[in-house]
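A.B. asks: next come a sequence and a model predicted from it.
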Amino acid sequence: MPSAQRRHDPGRRARIIQSTLDVIAEHGVAGTTHRRVAAAADVPLGSMTYHFKDMDELLTAAFTRLADTVAARFTARLSAASTVDEACEAVVDLVLNDEWATPRTMLLSYELYAFAARNPPLRQVMRNWMANSRAALAQHFAPDTAKALDAMIEGLTIHRSVDPQPADRREVRAIVERLIR
């Protein structure tokens, strides 16, 4: 009997990671299983343990992908600014525009925060994300101001996701102006 031919699938690991984020968005971390992720990624269940030693490693890879993707968008927006005024507008855009703070990304962020609170190794993913955000802000603002702006962006985006009357552009810009002074 001829041996089964192995399917060449170089994108399998990346697809598993992306599918993990999809499953987390739909079922939460608590409802994310190897079986659900394998089905979503359209891979054999055995691929899960071939590519990731356990669920913690898989979740860490998925949340790292999320953090890296959001941080890259954040950095790109701030890097496009060439003056402090443009940087302030970039900060306002980061709060108000749904380009990076989509409902899905916000939901995944909440899951990451909750999971990291209970999983100390994953806190490093959060720390790296914060460091990347602050470094992008520090291109235009002093380190202490960058830290305050980072917290403000995070807080206001969270509020925007649940507040029926969130701060508008004028209000957000006024907050940014207070922080940079």
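C.D. replies: Perfect, thanks for sending it.

A.B. asks: C-alpha only now, for contacts and for neighbours.
C.D. replies: OK.

A.B. asks: output the longest helix belonging to this structure.
C.D. replies: The single longest helix within the chain, with elements called by DSSP state H, is helix 55-79.

A.B. asks: what's next to the helix or strand just after that helix, contact-wise?
C.D. replies: Per DSSP states H and E, helix 55-79 leads on to helix 84-96 as the next helix or strand towards the C-terminus. Outside of helix 84-96, the residues within contact range by CA atoms under 8 Å, 6 or more residues apart in numbering are 74, 77-78, 81, 100-101, 140-141, 149, 153-154, 156-157, 168-169, 172-173, 176-177.

A.B. asks: any of those residues buried? List them.
C.D. replies: When the contacts of helix 84-96 are checked for burial by 16 or more other CA atoms under 10 Å, the buried set is 74, 77-78, 81, 100-101, 140-141, 149, 153-154, 156-157, 172-173, 176.

A.B. asks: of these, closest to Ser133?
C.D. replies: Using CA to CA, Phe74 comes nearest to Ser133 of the buried ones among the contacts of helix 84-96, at 6.8 Å.

A.B. asks: so who does the closest one touch?
C.D. replies: The contact partners of Phe74, taken as CA under 8 Å, 6+ apart, are 94, 100, 133, 136.

A.B. asks: which parts of whatever helix or strand the last one lives in are buried?
C.D. replies: Secondary structure from DSSP H and E places Ala136 in helix 123-137. The neighbour-count criterion (16+ other CA under 10 Å) identifies 123, 125-126, 129-130, 132-137 as the buried residues of helix 123-137.

A.B. asks: this is the comparison structure:
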Amino acid sequence: MPDLTTRGERRREQLVAAAADILAEEGFAGVSHRTVAGRAGVPLGSTTYYFESLEDLTRQALERMGERYLARARTLLTEFRARPAPDGFRPLARLVVDMLGWSDGAPGLPLFYESYVQAGRNPCYAAAVREWNAGLVRLLPPAFEHTGRGLGPEDARLLLALSDGLLVTALAEDTPDPADSAARALAAALPRLFPA
């Protein structure tokens, strides 16, 4: 790894940001030395100078994408908690689904879950997925607290897994609005899983 000057650090940052954008827009297949350098507007050799491999660059881009997901999820939680506590489980279920990356401006659902599959195939990506899942698990209890309900860490993990499963199923079945379908199913399941 080269010593990084301020200029070098900026270039490295440009490359990671560009790779994260490509990853979010096109998935793993879109990330190559050429596409990343082109998007960043830097010479092609920069990708091999600043990163050990394309895998290393992709891993760092995936970490960046996770940071973006978590920042967006924190914003959604802050907005949710700024409003009066809603009645029923539907608004809470919709928040959980939206926090998983499905809304205007967020990467598409298939690309989001492609990261899970790639992490299962390549352990170097698994830490990034674990990190953003852990971040989401930490954000779920405050959402429940706002509605006067408690949610422990294990239940938050269960809720995350259930929400992921509902979204993947809706996607696989070509449901017209996967987010709405998942939110409705989750709203129906929440009273059974977390009774008052």
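C.D. replies: Arrived safely, thanks for sending. No experiment lies behind these values; they were computed from the predicted model shown.

A.B. asks: now the buried residues of helix 123-137 of the first structure in TSV, with distance to Glu57 of the first structure?
C.D. replies: Output for the buried residues of helix 123-137 of the first structure, formatted as TSV (distance: CA to CA, whole Å):
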residue	distance to Glu57 of the first structure
Arg123	13
Val125	12
Met126	15
Trp129	18
Met130	21
Asn132	22
Ser133	24
Arg134	26
Ala135	27
Ala136	28
Leu137	30
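
A.B. asks: and which of those is nearest Met48 of the first structure?
C.D. replies: The closest of those to Met48 of the first structure turns out to be Val125 (CA to CA; 21.4 Å).

A.B. asks: look up the closest residue to the closest one, ignoring the ones flanking it.
C.D. replies: Leaving aside its sequence neighbours, Val125 of the first structure sits nearest to Thr64 (CA to CA, 6 or more residues apart in numbering; 6.0 Å).

A.B. asks: repeat that for Ala135 of the first structure.
C.D. replies: Spatial nearest neighbour of Ala135 of the first structure, excluding adjacent residues (CA to CA, 6+ apart): Ala146 at 7.8 Å.

A.B. asks: check the gap between the most centrally placed residue in the second structure and Phe28 of the second structure for me.
C.D. replies: By CA atoms, centre = their mean, the mean C-alpha position of the second structure lies nearest to Tyr69, the distance being 4.2 Å. Taking CA to CA, to the nearest Å as the measure, Tyr69 of the second structure falls 17 Å from Phe28 of the second structure.

A.B. asks: ditto for Asp177 of the second structure
C.D. replies: Counting by CA to CA, the gap from Asp177 of the second structure to Phe28 of the second structure is 24 Å.

A.B. asks: please say which of the two ends up with more neighbours.
C.D. replies: Set side by side, Asp177 of the second structure and Phe28 show more neighbours around Phe28, with 18 against 11, by other CA atoms under 10 Å.

A.B. asks: quick one, what contacts that one?
C.D. replies: Phe28 of the second structure neighbours (CA under 8 Å, 6+ apart): 58, 114-115.

A.B. asks: buried subset of the residues you listed, written for ChimeraX?
C.D. replies: A single ChimeraX command selects the buried members of the contacts of Phe28 of the second structure (16+ other CA under 10 Å):
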select :58,115
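
A.B. asks: okay if I get the contacts of Phe28 of the second structure as JSON lines plus distance to Arg11 of the second structure?
C.D. replies: Formatted as JSON lines, the contacts of Phe28 of the second structure follow (distance: CA to CA, whole Å):
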{"residue": "Thr58", "distance to Arg11 of the second structure": "16"}
{"residue": "Glu114", "distance to Arg11 of the second structure": "27"}
{"residue": "Ser115", "distance to Arg11 of the second structure": "25"}
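
A.B. asks: what is the burial count for the residue nearest to Val125 of the first structure?
C.D. replies: By other CA under 10 Å, the residues close to Thr64 of the first structure number 20.

A.B. asks: can you check Gly152 of the second structure too?
C.D. replies: Residues lying near Gly152 of the second structure (other CA under 10 Å) number 13.

A.B. asks: now for it: what does it line up with in the first structure?
C.D. replies: The equivalent of Gly152 of the second structure in the first structure is Ala142 (alignment by TM-score structural alignment).

A.B. asks: ok so, going back, mind listing what the residue lying closest to the residue nearest to the centre of the second structure once chain neighbours are set aside touches?
C.D. replies: Once flanking residues are discounted, Tyr69 of the second structure sits nearest to Gly101: 6.4 Å by CA to CA, 6+ apart. Residues in contact with Gly101 of the second structure (CA under 8 Å, 6+ apart) are 69, 73, 107-109, 112.

A.B. asks: if we can go back for a sec, now do the contacts for the residue nearest to Ala135 of the first structure.
C.D. replies: Contact partners of Ala146 of the first structure, counting by CA under 8 Å, 6+ apart, are 134-135, 137-138.

A.B. asks: make it 10 Å
C.D. replies: When contacts are counted by CA atoms under 10 Å, 6 or more residues apart in numbering, Ala146 of the first structure touches 133-140, 152, 179-180.

A.B. asks: let me know the closest of the contacts of Phe28 of the second structure to Glu79 of the second structure.
C.D. replies: Taking the contacts of Phe28 of the second structure together and measuring to Glu79 of the second structure by CA to CA, the closest member is Ser115, at 27.0 Å.
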